[in-house]
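Trainee: here is a sequence with its predicted model. Questions after.
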Amino acid sequence: MTTWKSRSFIFAAALIVAAQIIASEPVFAEVPADVLASLKKHCAECHGSESAEANLRIDQLTGDLTDRENALKWIEIRNAINLGEMPPDGEPPLPVDIISQTSEWVSGELRELERSQSRSDKQVRLRRLNRHEYTNTVSDLLSMKFPTGESPLDTLPPDGTAEGFDKVSTALMVDPSLMTHYYRVARRIADRAIVDGSPEYPTETMRLEFEEIADSHAIGYLVTRRGMNPVPGGLQLIEGSTRSFGMLRYPGRKDNNVAPTNGFYRFTIRAGGAPGIDGEVPRIRLKHSHPDDSMQTIMEYDVTAPWDSPTDTTVTIPRDTLGGELSIEILNDTKLSMGQRPGENFMRRINEVGEAGDFAESLRLAGRKIAEGWGGERSTPDPEKLDLTKFPRVFLDHLEVEGPLYDQWPPKSHTTVLFRGEAGTDDLAYAREILLRLLPIAWRRPMDEREVEPILGVIQSELENGETFHEAIRVGLAATLTSPNFLYLAEGNGNDADNSVLTNHEIASRMSYFLWSSMPDQELFRAAKDDELIDPKQRKRQVERMLADPKMDRFVDSFARQWLQTDTFLTFTPDRSLYREYDEKLAEAFVREPLEFFREILRSNRSVLNFLDSDFVVINDRLARHYGIDDVSGEEFRKVDLPPDSVRGGLLAMAGVHQAGSDGTRTKPVSRAVYVREVLFNNPPDPPPPNAGEVEPNIQGQRLTVRERLLQHQQIEACAACHRSLDPYGLALENFNVVGQWREKQDGENFRGRNLPVIDASGRLPNGNEFTGFEDFRALLLQQSDRFRRSLSEKVFVYAFGRPVGPEDDATLNRVVTDMKAEGDTFRALIQSIVTSQAFVSR
C-alpha cells in the first residue's frame, strides 16, 4: 500500500478529480474544463468508483482547496506531472498544455488561499521547548556547563516526534508527570547555579610518576606483562595495558577515586615513543571507568614525540563520582602478546587473514613469527631472537589529573543571578531587581513589572519561613525555569496592531531556536529592541552572523541527525562471525560520517546536491581503511577527494545507511528503499497491511539471494502494488553489504565458499527509467534534483516553524526552491530564503 505522497497515490489523486465529472452533482465547477476532461481520459479507467487502485476512490476528492488534505493532494498532483513522474510508466502522457494549465490553476488557488489565511484572525501559537532546547537555553542563560549525570538531558524523558522531528508542537505535550521532571531538573540547576561559600572540593593536581612504581609495592599490580617494565625515568610499554592506579588519588580520600565530585577534570599524559622497525607508530589509549561498568576511552593518539623528549597531551572531560579508577592501554597493532599464551594473538591474526583470502599476508605473518622467536601457539619466545626494539614502544613519564575544574568561583551562574553581589537575609528589593533583570531574558520578551509578583511572592514566602537569601533565590530561579513563559515559545500575543505578524522578539526567538536550538543572544535581543527584525534585510544580516557562530553545531546535531536518521544506524549489530572487521570505532564512524558530511556542506557553502552524489567524502582513518582509501591518518574527520574508480560519494554510499538497512546478517532492500524515499524525497510509503508478512531469511540448504526472495514476496497480491514503487530504490543498493562494503557477489547469511551468486542491482524506477547498477541509479537520482530540493526545503521548513507544511505554504516553498537553485543550491541560500520570507514573520 502507498501513501498519497507516493507516485501511485499522486496519480490516483488525479483520477479522483476526473471522477467528479461522472458524479451527479459537479463539485469542480472552478476547475478548468479542459483539465477535467484530460484527467478523465487518462485516469478514470483505473481509478473510478468501481476500481480504485491504491485503495483510493476517485469520487472522494473535492475541488475545495480550503480542505487541507484535498489541497495537499492537488499540490502533489501538480508536482508529479511537472516532474514527469505521472502518469506512470506505460500510460499515455498528459498533453503539455494540460500540464501547464493544471499547474497554473493549482498555484493560483493556493496563492489566494495564502492571502485569505493571512487576513484571518489566528490564535496564539504555543510550542514547548524540547529537552535539547531546554538544556541549551539554561546553559546560555546562566553560563552553565553540565557534568556527567547532571544535564537536563540525563533526567528529562525523550520528546515525542512528528514529521520526523522533535520540534513539532503537536508532539510536545505536557502532563503532570513531565512537570514533575521539569521541577526536579530546575531545582537541581538552581542548587548548582547559586552556591554558598568556597567549593567543597577545591581544585587539586594528582600526579603519578611512573618511575616511582619501580620501587613501589604496586609494581606487581601495575605491570603484569613482559612488554611492560620500568626503565630509567618512567615505564616502557610495548603491548597490553597497565592496570588501575592506586597510587593516584584525591588528597584526603582513602579510596582510589580521583574524582571526589561531579565536575570537569583535566587528564595529561607525558609520553614519548619509538616506532617499530617497519615504521609503525605506537598509540596510546587512556580509559576511565564509567557508571555503567564499562571502560570509556577519553584520549587516543599516536605517540610521535621522541623517546628522550616526551611531550604532554591533554584532554578535559566531565567525570562523575561513580567513575572509579583509571587504566592506560597501548593499542598493539602488531598483535604481539607476551602473556601466558604468547603466540595466541599472532596466530589469530594469521588465521583471520587466511580466512579473508589474503594468503600472501598469512604466509608473511607466519614467516615473521618464526623469525622473531615464536614457536608453536603455546610456546615461549626465544630471548636471543626476540628483539623488542623491533616493535613500537612507548615511554610513559607521568600521568596527571587536575580537578574538579572551575571556570571561576563563585561560578558565572551565581554572579549572573546575584549581579550586585551578596545581600541581607530579607532584601526583597534586591530580589525584585534580580527578577526584573533575569525574567525578560529568560522569558525572551519585554515584560510588565507586575509579572514578577508571583515569583517574588514565592521568594518572600521562603524568607518568612526562615530560609537564607540564597535558598530563597534558588526557589525563585526554579520557579522561573518551570514557568510556561520559559517552557513555551508563544507567538502572536504581543502585537496589538496586527496579530498576524510576529513581534520583533518573537522573530528573534524563531531565528535562534531554528539555527541555535536556544534563546537569542545579546545581539538578537538588541536588534529586536530596535525593531530591526521585521526588515528582511536585517534578518539576512543576522543569519550571516549566526551561521558563523560555533552554536551552529547544534543545527547539525539536531536537524541533520534527525533528517538523516543517524539514530537508527546501529539498531542491529552486524554478526561478528561474518563481519570480523566491524568494531566499536567503526560503528562510531558510521554514525558520524553523514553528520560530518553535512557539517562540511554547511560550513564550506557546498551544493546540497552532493547528498545525491559527490566527488569527495568526509572520513577519518578508520573509515578510510574500511572504504579502501589510502593516505588518511588520524581520528579527526576531514574532506578527502575520491579516486576516479571509487564507488563512494553521496549519502547512499555511506556505510551507516547500509547497516541501518540490514538486520546484522543480511541486507534488507525494503528498509533501504524506505530510507531513500523518506530522507531524499520526503515520500514515505504506507505501513504494510497486517497480512503482508516479511521477506524471510534463507532456510537451511537454500541459497536464494535477497533479491530472489523479495521477488517471491512480491507475488503476494496485497504487497505487489506497493513493492513495485518501492523495491527498486533498495535493490539498487544491493552491492553494499551489511557493513557497507562493496561486493560483487552475495555474502552474509549462509553464503560461503565458491560459486556465490553475482549481485544484480539493476531495476526500473516507477517513472520508467532503467538502471543497471548503483552508478546508473545515482545518476538517475540527480535527474530528480528538483524533487530533492523540494523535499529538503519542506524538511527545513518543518524544523524552522515547528509545524507541518500546509497548503498555504506552497508559494513560500516554491520561492525557497527557486532561491536555492539561483544561489548554487547551498544550505545558506535555503536558510536565508526561509528566514527572509514573509511567512517567517507571520503566524
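Mentor: Thanks, I have it. Numbers count the residues shown, from 1 in each chain.

Trainee: from here on, contacts and neighbour counts on C-alpha atoms
Mentor: Noted.

Trainee: what's downstream of the helix or strand harbouring Leu113, the next helix or strand?
Mentor: Element membership of Leu113, judged by DSSP states H and E, is helix 96-119. Where DSSP H and E defines the elements, the next helix or strand beyond helix 96-119 is strand 125-128.

Trainee: after that following strand, next one along is what?
Mentor: Trace forward from strand 125-128 with DSSP H and E and the next one is helix 131-142.

Trainee: how far off helix 131-142 does whatever helix or strand comes next after that next one point, in degrees?
Mentor: Per DSSP H and E, the first helix or strand lying C-terminal to helix 131-142 is helix 176-193. Interaxial angle of helix 176-193 relative to helix 131-142 (axes from the mean of the first three to the mean of the last three C-alpha atoms, to 10 degrees): 30 degrees.

Trainee: which stretches of the stretch 201-350 of the chain form strands?
Mentor: Ranges of strands within the stretch 201-350 of the chain are 204-209, 228-231, 234-237, 263-274, 283-289, 295-302, 311-319, 326-330, based on DSSP state E, counting those that start in this stretch.

Trainee: which one of those strands lies nearest to Lys540?
Mentor: Closest of the strands of the stretch 201-350 of the chain to Lys540 is strand 311-319, at 36.7 Å (criterion: C-alpha to C-alpha).

Trainee: what about versus this one:
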Amino acid sequence: MTQRMSKSTHIFFLSLAFALCASFAMAGDRFVQPTGSSEDHVDEDRFEESILPVLENSCFDCHAGGGEEGGVTFDHLVEDENPAVGDPVLWNRVLKQLRTGLMPPPDAEELEPEQKVELESWIIDDVFRHDPENPDPGHVTVRRLNREEYRNTIRDLLKIDFNTSINFPPDDSGEGFDNIGDVLTISPMLMEKYIDAAQTIANKVVPQVGMQTPLRRFTPQDFNAPDDCIDDGRLALSFYKPRTIELDFKVDETQQYSLDFTLVLAEDYIENATDANRCEVKFFLDDEELVSEQYERDPWKRHPFEFAREISKGEHSIRIEVIPLTKEEWGRDLKIRFEDMVLRGPLGEDFWVVPKKHAAFFKKPIPDSDEGRMEYAEELIRPFLRRAQRRAPDDETVQRLCELAQRIWQKETGSFEQGIQQAMVAVLASPRFLFREEFAIQSDMNQYALIDEFSLASRLSYFLWSSMPDEELLKLAEENRLRENLDAQIVRMKKDKRFRSFYRNFVGQWLQARDVEGVPINSFSVLLREAPDPDIQEKFLRYGELKKKQKRRLTEEGKKEREALLKDLRPIFKQAGKIGLSAELRRAMRRETEMLVQYIVEEGKDVAELIDCNYTFLNERLAKHYGIENVKGREMRRVELPEGSLRGGLLGHGSMLAVTSNPDRTSPVKRGLFLLDNVLGIPTGAPPPDIPSLEESESAGHGKRLTLREALAVHRESALCSSCHNRMDPLGLALENFDPLGRERPDKSIDVSGELVTGEQFENLNQLKKILATNHKDKIYHCVAEKMLMFALGRSLEYYDVPTVDQIVERVKENNGSGSEMLNAVIESVAFQRMRHESGAELSKN
C-alpha cells in the first residue's frame, strides 16, 4: 500500500514549505538599484544649448508656465537654478510620445529630424544615465513556475501528464502575460495544492510494490477510432455524433479478470455559453452490456467503473457506442472521455508478476543493508534532484533527502520504495523546484554580471519551450560551454517539437489568440442585430413571451401569432447554427495566428508582414468560414490569397476580430485599442470616469439611431475622450467590414475610410495595412521587440530597458526586419544574459 503523510506531518510540511517559498521569493528583491536617480543633475551646457530651446518651442505651451496637460509639467527645468533631471519614468513617457509621433501635437512646431535625435539621445544619456560600457539588465523577480510551465516541466522530468488546469487555480497576469514574476505570488492554499500535487505525481512515478497482478493498459491507438475521437491524447467521443468504436484483445488463461476505466464528462470551456444536449453511452465486453447510461453536461465529473468477470482463453472485444439524444444548439463542445482503461488479471496470486514499472525505475535489486540502501538512494536521488532543480545539486541537500528516505524505510510499515517516493515529494514541493532560482557569475568588471550557465539554460528553455532544460543544455552548463555553443543550441531548440509552446504561450497571450477558444460570441444575437428587418428584435422578444406560455392554453390568435413569428425567425435560427464558432473553428483561428508568427520567425520574414502580407494559414473549415475556395482537408497550411483579399495579416484574422468584439456586435474601440497596444505600441490613457456607454451614444441622435461611426463621434466631442479616440477609432472603424464572428459583411457600402492621428488618410483596409507596414514599420518592430523581451524576462519593461530594445530593433532593421533575428537578439541581449546583484550576494560557484 502507498504510504500517505499523516495529517500532522502534512501540516508541518505545508507550514515549512510555505515559509521557505515566501522567504525564497523575497530574495528576488536583493538587487542594487539602477545608477540613474532623480537627484542626478543634467549636463547644463548641453541642456541649455540643445534641449531647452526645443522644449520651449514645442512643449512649453502645454507643459510649462502652469500648464500640465496629461499630468506632465516641465516648470522645474526653468525655475530651478540647477535643475534636476526629474522622474525617469515620466521622461520615458515623453520618449514614447515622441517616438510614436504623438508629440509634439499637430498644432505645435514640428521638430527637425536632428532635433528629435538630439532630444532622444539626451533623454537616454542624461536622464536614464545609460552607460554603453555597463548597461543595466534590469531587475528580475525570482519567478514561480506558472501552470503551463509546471505541467511541461513535470512532463519532461517524469514523463507523465499532470493536468494543472484542473488541479491549480489560474495564474495572475501582468502586462498581458502569465509568466511575470511580480504577480506569480504563492498563497498557503496554493502551497498545499503543490504538496498534494507532489504526492500524487510521486505516487504515479515511484512503484510501491515488487509483485502485482498482471496489467494491460489500453490506449486510444488500440481502438479503431478516427482522429476526431482522440483529444489531448485521450479517447474522447463527441456528444453530438453517433459513434461506434472497437478494439480486439486476447487472453492466454481462462481466469478472473477486472476491467477498469473512468468515464469523464469533458468539455471545452466557453464563457457564458451553455449546452443542454444529452447522449447515451453503451460499453460492451464481447456481447455483454456493461454500461448503459445517459449523460448531460456535468463539467469534468468523473465516473469510475470496475467490472470483475471470468474471461475465457482466446480472442475478445471491447465496443463503445455513443448515441446523441438531442439536437440542441451547442456551445461547449461536450465529450465523453475514457481514461485509465486497464485489464487486470488473471487475479490469482499464482499469476503475480514483477511490474514493468518497478523494474524500469529500480534498475537493480534493492539492498538489504541500511548502508547499501543509502548508497542506492543517493544513486536515485542525485540525478533526479539535478534535473528538478535545473542545476548541479549540493551534497548537503542530497544527504538530507537520503536521510528523509531512510526515516521512512526504517519504520515498521515502511519500505525502500516509500522512502524514495517521499524524498521525491520533498523535491517537487521545494522552492528550488517551484521557483526559477538564478545566480550571477563572480565578476570584477561591473555590478551587472553574467548569469551563470545553469541560469542561462533555464532562461533559454522556459523562453522557447516553457519547460525545463533538457539533458544537452544541462550538460553544456555543467561544462561551462553553453555560451560558446549558444547559436547552435538556439537552432536545435527551434527544431524541437517543444518550440511549439513558444507560439502557444507567447503569441497566445501577446495577440490574445488563445482567448478565441473561450470568447463568448452569440451567432444568433449577431444575426438578429444585423438583420435587415428593423422590427426583428421586437419580434424575437414577443416570440419568447409566447413560447413561455407553451404549457398553457393559447388562444387560436396567439398560436397563429407565434407561428408567424417563428416563420420570420426560423431562417436566423438555421443560419446561426451554421456560422457559429465551434470548438474546431476556434482552434483553427488560434492556429492561424500562431502559424503566421511561426512562419515570420522561422523563415526570417519581415516582422511587418504581421500586418501586411498576401498569404495566411487555413484548413477547409476556416477557409469556408472566410469564404475562400479550394482549400480541402483538416490540416492547416499556408495559402496564397487572391488579389484584393482582406485576410492577409493579423487584421484579417478571425482570432483578433472575435476577441475584440462584444458577444452580439463589433467594437471598433476594442479593435483599435488592440492594435495600438499590441502591434504599434502607441500609448493610450485610461478612460475617464462617467463617460456614456456606446449604447447611450447610439441613442443620442434625437430620434434617429446613430451608426457606430456617428456614435464614436459623440465620444470624441469630449476633450477628455478625443485624444485617445482619435488614435483608436480610425483603426477600429477600418475593420467594420468584419462582423464579430470574423466573417466579411456582405454590405460593401460600409464606410471604413479614415485618417490616422499621424495624418495619413486611407479609403479601405488594404490601404491602411500598407500605411502601417511602411510608414510605421519602426513602431511595429519596437512593439514586438518589447513584447518578446517582456515574455523572455518575465517582467515589465522600464526606462532602463529602452537602450536594450533599441539595440534589438537596430539589429532587426539591419537584417531586413527578420523575425528570426529578433528572437536571437532578445536571447543575446544584456537583459537576458546578465542580472543585477548586490555586493556580497550569493554568486554561482561555477
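Mentor: Nice, thanks for sending it over. The shown structure was predicted, so the numbers you read here are calculated from the model rather than taken from an experiment.

Trainee: quick one on the thing from earlier: check which helices and strands the helix holding Leu113 of the first structure is in contact with.
Mentor: Judged by 3 or more C-alpha pairs under 8 Å, 6 or more residues apart in numbering; DSSP states H and E, helix 96-119 of the first structure is in contact with helix 33-47, helix 68-82, helix 810-822.

Trainee: what's the most buried one of these?
Mentor: Among these, helix 68-82 has the highest mean neighbour count (mean count of other C-alpha atoms under 10 Å), at a mean of 20.

Trainee: outside of it itself, list whatever touches it.
Mentor: Helix 68-82 of the first structure is contacted by residues 4-5, 7, 10-11, 13-14, 61-65, 86-87, 94, 99, 102-103, 106, 806-807, 810 when judged by C-alpha atoms under 8 Å, 6 or more residues apart in numbering.

Trainee: a markdown table please, covering the helices and strands packed on helix 96-119 of the first structure and showing distance to Asp320 of the first structure.
Mentor: Below are these laid out as a markdown table (distance: least, C-alpha to C-alpha, whole Å):
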| stretch | distance to Asp320 of the first structure |
| --- | --- |
| helix 33-47 | 64 |
| helix 68-82 | 51 |
| helix 810-822 | 46 |
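
Trainee: what kind of secondary structure is Gly604 of the second structure in?
Mentor: Using DSSP: H, G, I helix; E, B strand; the rest coil, the structure places Gly604 of the second structure in coil.

Trainee: list the contacts of it.
Mentor: With C-alpha under 8 Å, 6+ apart, Gly604 of the second structure has these contacts: 818-821.

Trainee: repeat that for 10 Å
Mentor: Neighbouring residues of Gly604 of the second structure by C-alpha atoms under 10 Å, 6 or more residues apart in numbering: 598, 815-823.

Trainee: and if you look at Val591 of the first structure?
Mentor: 561, 564-570, 654-657.

Trainee: related to what we said a few turns ago, wait, which of the helices and strands packed on helix 96-119 of the first structure is closest to Ile441 of the first structure?
Mentor: helix 810-822 (31.4 Å).

Trainee: residue range for the helix or strand following the closest one in the second structure?
Mentor: For helix 810-822 of the first structure, the following helix or strand on the C-terminal side (DSSP H and E) is helix 827-835. Aligned using TM-score structural alignment, helix 827-835 of the first structure spans residues 819-827 in the second structure.

Trainee: mean per-residue distance, the helix holding Leu113 of the first structure versus the second structure.
Mentor: In the superposition with the second structure, the aligned residues lie an average of 4.1 Å away from helix 96-119 of the first structure, counting by mean C-alpha distance after the TM-score superposition for the first structure.
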